[in-house]
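Asks: Following is a predicted model, sequence given first.
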Amino acid sequence: MPEENIDDITLLDSGAAYSYADYLRWTFEDRVELIKGKIFHMSPGPSRSHQKVSASLGNKMYNFLEGHPCEVYFAPFDVRLPSKIGSKDKEIFNVVQPDIMVVCDQSKLDDKGCIGAPDLVVEILSPFTAAKDLNNKYSLYEESGVREYWIVYPGEEIVEIFVLGDNGKFELRNRFIGEDEIQSVVLVGFSLKVKDIF
């Protein structure tokens, strides 16, 4: 007998571990992510500066990738990060919604979103999500094999780029500001000046 949907987030136990199968039964309006089975709330509504950065950077990536096998997606878009290939929904405990992501392996895409690590992930920090993006998600993306992780600081107009090293650990490529030109490792040939994002 199928389990019932949950339409009230207060019915969930904040100390429990939940799977993607549980996540699919949640019909409440609150946007949440799962990291190692724990519920993390997303910000209620992104700020204007967040949306401006997302649109500017995302559009530049989208235009660059026209006719390319890699595709760019924007939140809300579920990315399931299983601990092993072939995991069933009840065995997946990581479901996140990066602000922007690029997926080059078409086999990772299905009607539910992406299963497996995107090649490139961008998180645009807000006061509400900074700790999660800099700690929990950083570790999760590193463990999952995201090849390139951009952290954007809208207030300071800084972009940090981390690239996955041969040792499976993120290495800070650089902190970019102002007139600095960002060049992606994953998206060969893609470049832009930091000031053009903001």
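Replies: Good, I have the coordinates.
Asks: Going by C-alpha atoms from here, please, whenever you check contacts or count neighbours.
Replies: Noted.
Asks: The lengthiest helix in the chain packs against which elements?
Replies: Taking residue count as the measure and DSSP state H as the definition, the longest helix of the chain comes out as helix 48-64. Contacts defined by 3 or more CA pairs under 8 Å, 6 or more residues apart in numbering; DSSP states H and E place helix 48-64 against strand 71-74, strand 120-124.
Asks: Now distance to S54 and mean neighbour count too, for these, in CSV please.
Replies: As requested, those are exported to CSV (distance: least, CA to CA, whole Å; neighbours: other CA atoms under 10 Å):
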stretch, distance to S54, mean neighbour count
strand 71-74, 8, 19
strand 120-124, 7, 23
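Asks: Would you mind giving the ones you listed as JSON lines with distance to E3 added?
Replies: Conversion of those to JSON lines gives the following (distance: least, CA to CA, whole Å):
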{"stretch": "strand 71-74", "distance to E3": "30"}
{"stretch": "strand 120-124", "distance to E3": "33"}
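Asks: Out of those, which gets nearest to D105?
Replies: strand 71-74 (8.9 Å; CA to CA).
Asks: just checking, next helix/strand downstream of the closest one?
Replies: strand 79-80 (DSSP states H and E).
Asks: For the nearest residue to G178 once chain neighbours are set aside, which residues are in contact?
Replies: With CA to CA, 6 or more residues apart in numbering as the measure, K195 is the residue that lies nearest to G178, at 4.9 Å, once sequence neighbours are left out. Applying CA atoms under 8 Å, 6 or more residues apart in numbering, we find K195 in contact with 157, 177-180.
Asks: Second structure for comparison follows:
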Amino acid sequence: MSAYEPKEILIDDISLLEPEATYSYADYLKWTFEERVELIKGKLFRMSPAPRRTHQEIGGAIFTEVHHFLKTKSCRVYHAPFDVRFPNLTNDPDDQTFTVVQPDICVVCDPAKLDEAGCKGAPDLVVEILSPATASRDLNEKYHLYEEHGVKEYWVVYPGENVLEIYDLVEGRYASRGKFVREDTVSSSVLEGFVIKLEEVFEEVR
């Protein structure tokens, strides 16, 4: 007689979750509700509703430029929703992985980190476009998360100010390269040869 296989319980309503509980990526995979969430060190964070128009336009402009630049290169660029898992150890299974986030844009240059579920490990470059609902998380929890796990370059876009701030990982800590405005042209320390004019990124922002 075959062993009893318990049925996997799927969660189709976010209200069934306990906000203060600790969850793993294995739990995350059982959630079938439409609302997008992230896990940071096991804690549940709701994502903002559909991004505002300016958020979409800025993200689209950056993604398009990076995607075009990488066409003949080995790195790959992805935009949300795209799961990035941060295990503490490379071989940690799903039930021992407690962080999964969805950056607005990320670039991954190590193909070994990519699988059908997304990215397991640190992307080389992450872009977050601030929104009222997520700004504090992007500037605090995610900032420290990306720094801790070795994301080499972190771009933070302030849509209301038409400003881009770039952080470079230097000896394990982020150092701000500066804040750049619409009139500036910026480059990437990770993607050698990539430059982007911010007037094109903020072109549709009024």
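Replies: Right, received. Where do you want to start? Note that this is a predicted model, so its numbers are computed, not measured.
Asks: The contacts of K195 of the first structure in strands, which ones?
Replies: Among the contacts of K195 of the first structure, DSSP state E puts I177 in strands.
Asks: mind putting the contacts of K195 of the first structure in JSON lines, distance to D78 of the first structure and neighbour count included?
Replies: Rendered in JSON lines, the data for these read as follows (distance: CA to CA, whole Å; neighbours: other CA atoms under 10 Å):
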{"residue": "E157", "distance to D78 of the first structure": "27", "neighbour count": "15"}
{"residue": "I177", "distance to D78 of the first structure": "30", "neighbour count": "16"}
{"residue": "G178", "distance to D78 of the first structure": "32", "neighbour count": "14"}
{"residue": "E179", "distance to D78 of the first structure": "33", "neighbour count": "11"}
{"residue": "D180", "distance to D78 of the first structure": "32", "neighbour count": "14"}
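Asks: any idea whether L34 of the first structure is helix, strand or coil?
Replies: Assigned state for L34 of the first structure: strand (three-state reduction, DSSP: H, G, I helix; E, B strand; the rest coil).
Asks: Now which residue in the second structure aligns to it?
Replies: Under the alignment by TM-score structural alignment, L34 of the first structure pairs with L39 in the second structure.
Asks: burial of that match, as a residue count?
Replies: When neighbours are counted by other CA atoms under 10 Å, L39 of the second structure registers 22.
Asks: pretty sure it is touching P87, no?
Replies: No - the pair formed by L39 of the second structure and P87 falls short of the contact definition of CA atoms under 8 Å, at 11.6 Å.
Asks: Between these two, which contacts overlap?
Replies: Residues touching both L39 of the second structure and P87 (CA under 8 Å, 6+ apart) are 98-99.
Asks: quick one: what's aligned to W150 of the first structure in the second structure?
Replies: Counting by TM-score structural alignment, which is the criterion used here, W150 of the first structure corresponds to W155 in the second structure.
Asks: Pretty sure that match sits in a strand.
Replies: Yes - when three-state DSSP is applied, W155 of the second structure is found to be in a strand.
Asks: Now do it against K7 of the second structure, distance only.
Replies: 43 Å (CA to CA, to the nearest Å).
Asks: same check, this time on E153 of the second structure
Replies: Distance check for E153 of the second structure against K7 of the second structure: by CA to CA, it reads 42 Å.
Asks: Between these two, point out the one with more neighbours.
Replies: The neighbour count for E153 of the second structure versus K7, taken as other CA under 10 Å, is higher for E153 (26 against 6).
Asks: got the contact list for the more buried one?
Replies: 124-126, 166-169, 188-190.
Asks: My read is that I35 of the first structure contacts S83, right?
Replies: No - using CA under 8 Å as the test, I35 of the first structure is too far from S83 to be in contact (11.6 Å).
Asks: and these two? which has more neighbours close in?
Replies: The neighbour comparison of I35 of the first structure against S83 (other CA under 10 Å) goes to I35, with 22 against 15.
Asks: Please name the nearest non-neighbouring residue to that one.
Replies: If the residues on either side of it in the chain are set aside, I35 of the first structure comes closest to N94, at 4.6 Å by CA to CA, 6+ apart.
Asks: and the one you found, how many residues sit next to it?
Replies: 24.
Asks: Now which residue in the second structure aligns to it?
Replies: Across the alignment, which pairs residues by TM-score structural alignment, N94 of the first structure is matched by T99 of the second structure.
Asks: shouldn't that match be in contact with Y25?
Replies: Yes - using CA under 8 Å, T99 of the second structure is in contact with Y25, at 6.9 Å.
Asks: ranges for the strands of the second structure?
Replies: According to DSSP E, the strands that the second structure contains are 37-40, 43-46, 76-79, 84-85, 100-101, 105-108, 114-115, 118-120, 125-129, 153-158, 163-170, 173-181, 185-187, 195-197.
Asks: Residues in contact with the third one: which ones?
Replies: Residues outside strand 76-79 of the second structure that contact it (CA under 8 Å, 6+ apart) are 63, 66-67, 70, 103-109.
Asks: ok, so of the residues you listed, who is nearest K30 of the second structure?
Replies: Each of the contacts of strand 76-79 of the second structure was scored against K30 of the second structure by CA to CA, and P103 proved nearest at 20.9 Å.
Asks: burial count for the counterpart of K169 of the first structure in the second structure?
Replies: Aligned against the second structure by TM-score structural alignment, K169 of the first structure finds its counterpart in R173. By the measure other CA under 10 Å, the count of residues near R173 of the second structure is 15.
Asks: okay, now the closest residue to R173 of the second structure other than its chain neighbours: neighbour count?
Replies: The shortest distance from R173 of the second structure to any residue other than its chain neighbours is 6.2 Å, reached at E147 (CA to CA, 6+ apart). When neighbours are counted by other CA under 10 Å, E147 of the second structure registers 21.
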